[in-house]
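# Sequence isn't available, so here's the structure alone:
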């Protein structure tokens, strides 16, 4: 501040109180400095302003997440003899909650009581929210129960936060029980509470229950919002009920609830994941006709859909189209295109896209490198893949289990199983945990290299360590036994896998049936064929 301005402020102290405090919100990057300057000016005034004026400075600081500065200023106030009121102390509680200092937040509650102030709903709701934010939902519920026992009433916001906290930690049933507990007794449930539970049920794929709750809220004359429909449409999409999802979109329009970009994108993404790109394009056309502009997520979903059905050229058209419409591709867009190209062995095109990212100052992430490394491995350019791993490390991107799985797979397929096993040990030493796909690669590599005994040792070690083996792992091991003509051992493993709760599939049966026919054990083969038919697994003749 210039000397002239400084003098002007001190000659006109009443100007400070006339200043619009909302101006602190206008430039968030300069807010902390502006707030501190204004705070200091208030302290230097001949007649110290009321606490209300100081609270007006603290509030925007908290809204813009400058919690430590707000705490520091409040401490300075007390040091200067300016006593906080209930609003100040509520602001302080909020700051400590967001900083994860819940014990200090509760000590401020004790301070409120000690000073004879009466804590209000904002005080208690802030503490409940703080507990939920800091993964202490159980403690939040206990605190709620303690408040009720003392005859303290909470409001819709308080219960909305509690219900959201329960849903966030996967306790949807507990959230629903809380809704039942409060309705008609404590507070009236609102659309926010219903939306939160509906959304959580849909994410848990309990779409039927979510629909029942939706019907209930409509019967209670609680009007659904675009959030309600977005949750339900997403739920129907992830369980593959796309017809119902489209039906909900139509229902929205009939209820005069305008779909937003997120609504259309959820539906587009759902259709694309099922390979229904043509239908997704129709939704995109409707979206644009309604004046809703597709965003980066919409275009990424369409491109991913095309890549999924191996129509990479159409995905490229969408990639170019979004750029022409003013939507800049992001790292995810390039990852989708690079992965799509690699899946159909257009690795040269993928590498061109990789270079294009650099020219546009987009930083490739672990997914980008992993897709490229996998593509290079698939076309046998393993040395190039290793070079890329080096570049990845040099540029600060850490390889993950997916990256290394591609390299392990390439080594095994090129009969370098010992090198693959050595790499696996190095991966473990880096603190990267192998997944089931990693072990499947190693077991398959050992089996196909004629090292059945080593494969069996790895397989048994996984069982002993309590790994939940899937049908793919069992199929690999059964195939290894069949390669060696050990049909009895293969049948024994089939029986064992089902005892362990792993359901066999068509590949399991076909693998064993082939070796049985090859060994002229036709009766056993016919028996398995009948089992396949009974289970509905026989889709084509076993050759």
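Arrived safely. All of these numbers come straight from a predicted model, not from anything done at the bench. Numbering: from 1, shown residues only.

# rest of the way, CA atoms for contacts and neighbours
OK.

# how about stretch 235-253: buried residues?
When neighbours are counted by 16 or more other CA atoms under 10 Å, the buried residues of stretch 235-253 are found to be 235-238, 241-242, 245-246, 248-249, 252.

# Format these as JSON lines; extra columns: secondary structure.
Listed next are the buried residues of stretch 235-253 as JSON lines, based on DSSP: H, G, I helix; E, B strand; the rest coil:
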{"residue": "235", "secondary structure": "helix"}
{"residue": "236", "secondary structure": "helix"}
{"residue": "237", "secondary structure": "helix"}
{"residue": "238", "secondary structure": "helix"}
{"residue": "241", "secondary structure": "coil"}
{"residue": "242", "secondary structure": "helix"}
{"residue": "245", "secondary structure": "helix"}
{"residue": "246", "secondary structure": "helix"}
{"residue": "248", "secondary structure": "helix"}
{"residue": "249", "secondary structure": "helix"}
{"residue": "252", "secondary structure": "helix"}
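
# and the comparison structure, right after this:
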């Protein structure tokens, strides 16, 4: 049985990314219909959605499912999940039949509302329309949100057994993230090995495990996995390097942390700015005072004093007080 996974904001981020995919695909399908008169409408709030939805329901003949799905997708991305479900019910009563994209959005909304029973009730319609990997992955994440790991594992195994709907890199990545959040790095590595027989792991999957190793101060294990990753031609990204920098800072190996930062800059792996640092924070890589000071020093050496100052301000806003070394770095860099 798969180990218990923790609930995580990363799961919600995953859902939002997938909703963007559904929205985009539905929009493309809609635009490909020359007979479709409805123009794409940008939904910014619930009132916009209600007005557009009501206007479409009043048309004769009724529009196809595509513009309705587009509105529901945008509204779901605004996190108005109950409203999405209510509008979908109105749509069905009016005789408009949902398609696979619509149903996946509805399942996603039920998952966010912690109503997995209703989410599962939607599956009956999918037996008619057919499952795809996105649907399975959405349901797996819904189970994880409810700490129902047994059902998530059963659904994942069902995907592995099916010949026409194998897990993709996102499905594996979601499970890997859950295992790492639980602290079961060994299980995450086992899943990575299993993944290699199904689809090619990407930098996100590797970096997730590397970050987990570094947070547990298992830097040697992280380096070994890093070597494996690069030997397969997968280039590290900002999250990979920052995880290592933070990891070496945790074990008080400041020299190696600084070396990795300089290597990251010299190899032009990224054009490192303060915006990238904010992205790292969103990924759960939370720096301490030493990490901040190391990166501020790197900005100063690159001549990016404004980025160094921005990071210095953010450091204090996040509750990390600078020490004499941090001030010394800034004085020499300005």
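Thanks, I have the structure now. Since we're looking at a predicted model, the values are computed, not measured.

# TM-score for this pair?
Once superposed, chain against chain, the TM-score is 0.76 (TM-score structural alignment, normalised by the length of structure 2); 284 aligned residues with a CA RMSD of 3.0 Å.

# Farthest pair within the buried residues of stretch 235-253 of structure 1?
238 and 252 (19.3 Å; CA to CA).

# just to revisit the earlier point, so which of the buried residues of stretch 235-253 of structure 1 comes closest to residue 412 of structure 1?
Closest to residue 412 of structure 1 out of the buried residues of stretch 235-253 of structure 1 is residue 238 (35.0 Å), distances taken as CA to CA.

# Give me the aligned partner of that closest one over in structure 2.
If you follow residue 238 of structure 1 across to structure 2 using TM-score structural alignment, you land on residue 250.

# got the contact list for its match?
215, 217 (CA atoms under 8 Å, 6 or more residues apart in numbering).

# distance of residue 119 of structure 2 from residue 291 of structure 2?
Using CA to CA, to the nearest Å, one gets 43 Å for the distance from residue 119 of structure 2 to residue 291 of structure 2.

# Sorry, slip of the keys, the one I care about is residue 136 of structure 2.
Distance from residue 136 of structure 2 to residue 291 of structure 2, by CA to CA: 39 Å.

# Which residue in structure 1 aligns with residue 89 of structure 2?
Using TM-score structural alignment to pair residues, one finds that residue 89 of structure 2 aligns to residue 75 in structure 1.

# how much space between that match and residue 84 of structure 1?
Distance, residue 75 of structure 1 to residue 84 of structure 1, by CA to CA: 10 Å.

# The match of residue 89 of structure 2: helix or strand, and which one exactly?
Under DSSP states H and E, the secondary-structure element containing residue 75 of structure 1 is helix 67-79.

# what comes up buried for the helix or strand just after that helix?
Heading C-terminal from helix 67-79 of structure 1, the first helix or strand you meet, by DSSP H and E, is helix 86-98. Within helix 86-98 of structure 1, the residues scored as buried using 16+ other CA under 10 Å are 86-98.

# Now tabulate these in JSON lines and tack on distance to residue 308 of structure 1.
Converted to JSON lines, the buried residues of helix 86-98 of structure 1 look like this (distance: CA to CA, whole Å):
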{"residue": "86", "distance to residue 308 of structure 1": "57"}
{"residue": "87", "distance to residue 308 of structure 1": "55"}
{"residue": "88", "distance to residue 308 of structure 1": "55"}
{"residue": "89", "distance to residue 308 of structure 1": "55"}
{"residue": "90", "distance to residue 308 of structure 1": "52"}
{"residue": "91", "distance to residue 308 of structure 1": "50"}
{"residue": "92", "distance to residue 308 of structure 1": "51"}
{"residue": "93", "distance to residue 308 of structure 1": "49"}
{"residue": "94", "distance to residue 308 of structure 1": "46"}
{"residue": "95", "distance to residue 308 of structure 1": "46"}
{"residue": "96", "distance to residue 308 of structure 1": "47"}
{"residue": "97", "distance to residue 308 of structure 1": "44"}
{"residue": "98", "distance to residue 308 of structure 1": "42"}
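
# Out of the residues you listed, the closest to residue 394 of structure 1 would be?
Nearest to residue 394 of structure 1 out of those is residue 98 (CA to CA; 35.5 Å).

# The closest one and residue 130 touch, don't they?
Yes: using CA atoms under 8 Å, residue 98 of structure 1 is in contact with residue 130, at 6.6 Å.

# Nearest to residue 447 of structure 1 among the buried residues of stretch 235-253 of structure 1?
Looking at the buried residues of stretch 235-253 of structure 1 and their distance to residue 447 of structure 1, the nearest is residue 238, at 36.6 Å (CA to CA).

# So which residues of the stretch 201-334 of structure 2 form helices?
For the stretch 201-334 of structure 2, the helices defined by DSSP state H, counting those that start in this stretch cover 203-215, 219-231, 238-250, 254-266, 274-282, 289-301, 305-317, 324-333.

# Assign a three-state SS to residue 456 of structure 1, would you?
For residue 456 of structure 1, the reduced secondary structure class is helix; criterion used: three-state DSSP.

# wait, what's in contact with it?
Residue 456 of structure 1 makes contacts with 443, 477, as judged by CA under 8 Å, 6+ apart.

# What distance do you get for the equivalent of residue 129 of structure 2 over in structure 1 to residue 110 of structure 1?
Using TM-score structural alignment to pair residues, one finds that residue 129 of structure 2 aligns to residue 117 in structure 1. When CA to CA is applied, the distance between residue 117 of structure 1 and residue 110 of structure 1 equals 10 Å.

# one step back: give the helix, strand or coil label for the match of residue 129 of structure 2.
For residue 117 of structure 1, the secondary-structure state derived from three-state DSSP is coil.

# Who's the closest spatial neighbour of it, skipping the chain neighbours?
Counting by CA to CA, 6 or more residues apart in numbering, residue 117 of structure 1 lies nearest to residue 86, which is 6.7 Å off, once chain neighbours are set aside.

# Residue 118 of structure 1 versus the one you found, what's the distance?
In this view, residue 86 of structure 1 and residue 118 of structure 1 are 8 Å apart by CA to CA.

# where do the contact lists of these two overlap?
Listed contacts common to residue 86 of structure 1 and residue 118 are residue 112; contacts here mean CA under 8 Å, 6+ apart.

# neighbour count winner among residue 75 and residue 84 of structure 1?
residue 84 (20 against 15; other CA atoms under 10 Å).

# Structure 2: which residue goes with the more buried one?
Residue 84 of structure 1 maps onto residue 98 in structure 2, with residues paired by TM-score structural alignment.

# Tell me who's in contact with its match.
Residues touching residue 98 of structure 2, when contacts are defined by CA under 8 Å, 6+ apart, comprise 65, 92.
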